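**Q** One predicted model, sequence on top.
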Amino acid sequence: MEALFLSPEELEQLTGRRRGKEQRETLDSLGIRWKVNAAGDTLVGRRHVEEVFCGLGAANTERKKPNLGALGR
């Protein structure tokens, strides 16, 4: 089973940065959500990164409402 969050090494590979502040700036520019835990570590969900890179981000998951006018009522 894979870890829920990216490892520090994976986060560095993803962002190309070592320092937390710079990593967070890069994550913001990539549209990737992150949180900081009580120890000051940047946490990034593995699933979210996969969704962003596969084009399944929040912008693409909005539900469309049905066109009830097409029913002819």
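**A** Thanks, I have it. Numbers count the residues shown, from 1 in each chain.
**Q** Every contact and neighbour count from this point should use C-alpha atoms.
**A** Noted.
**Q** and the longest helix for the chain?
**A** Using DSSP state H, we find that the single longest helix of the chain is helix 20-30.
**Q** Check which helices and strands that helix sits against.
**A** Contacts defined by 3 or more Cα pairs under 8 Å, 6 or more residues apart in numbering; DSSP states H and E place helix 20-30 against helix 8-15.
**Q** Sort out which residues of the helix it packs on are buried, please.
**A** Neighbour counts using 16 or more other Cα atoms under 10 Å place L11, T15 of helix 8-15 among the buried residues.
**Q** Report all helices and strands that that helix contacts.
**A** For helix 8-15, the elements it packs on are helix 20-30, judged by 3+ Cα pairs under 8 Å, 6+ apart.
**Q** Below is an additional structure, to be compared with the one above:
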Amino acid sequence: AKELDEERQKCANKEQEVIDKSQKMNEIQREMAVLNNRSEESEKSVMDLRSELYAERQKYADKKQEVIE
């Protein structure tokens, strides 16, 4: 009976390990999702800044053209 108890305990420990590992994996996946989100937001703001810059350059080019004419 003692051996059986030990086996049960080993199984319980293994189960707990598996649970802990899957919780850890879930945490990591959540963190990755957050980072992906941030990275998408960063890309979007870079694109916004690029288009603003392009618009400014265009305005400047138009003004320069007016001055030449």
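**A** It's in. All of these numbers come straight from a predicted model, not from anything done at the bench.
**Q** What value does the TM-score take for this pair?
**A** TM-score of the superposed chains, computed with TM-score structural alignment, normalised by the length of the second structure, equals 0.26; 32 aligned residues with a Cα RMSD of 3.0 Å.
**Q** Can you check what angle separates the longest helix of the first structure from helix 8-15?
**A** Comparing the axes of helix 20-30 of the first structure and helix 8-15 via axes from the mean of the first three to the mean of the last three Cα atoms, to 10 degrees yields an angle of 50 degrees.
**Q** Following element in sequence after helix 20-30 of the first structure, please.
**A** strand 35-36 (DSSP states H and E).
**Q** State the next helix or strand along the chain beyond that following strand.
**A** Next element after strand 35-36 of the first structure (DSSP H and E): strand 42-43.
**Q** next structured bit after that next one?
**A** With DSSP H and E, the next secondary element past strand 42-43 of the first structure is helix 46-53.
**Q** for the helix or strand harbouring L53 of the second structure, packing partners?
**A** L53 of the second structure belongs to helix 2-68 when assigned by DSSP H and E. Where contact means 3+ Cα pairs under 8 Å, 6+ apart, helix 2-68 of the second structure is not packed against any helix or strand.
**Q** for the longest helix of the first structure, which positions count as buried?
**A** Those buried within helix 20-30 of the first structure under the rule 16+ other Cα under 10 Å are G20, Q23, R24, T26, L27.
**Q** just checking, the second one touches T15?
**A** Looking back up the chat, that one is Q23 of the first structure. Yes - taking contacts as Cα atoms under 8 Å, Q23 of the first structure lies within contact range of T15: 5.7 Å.
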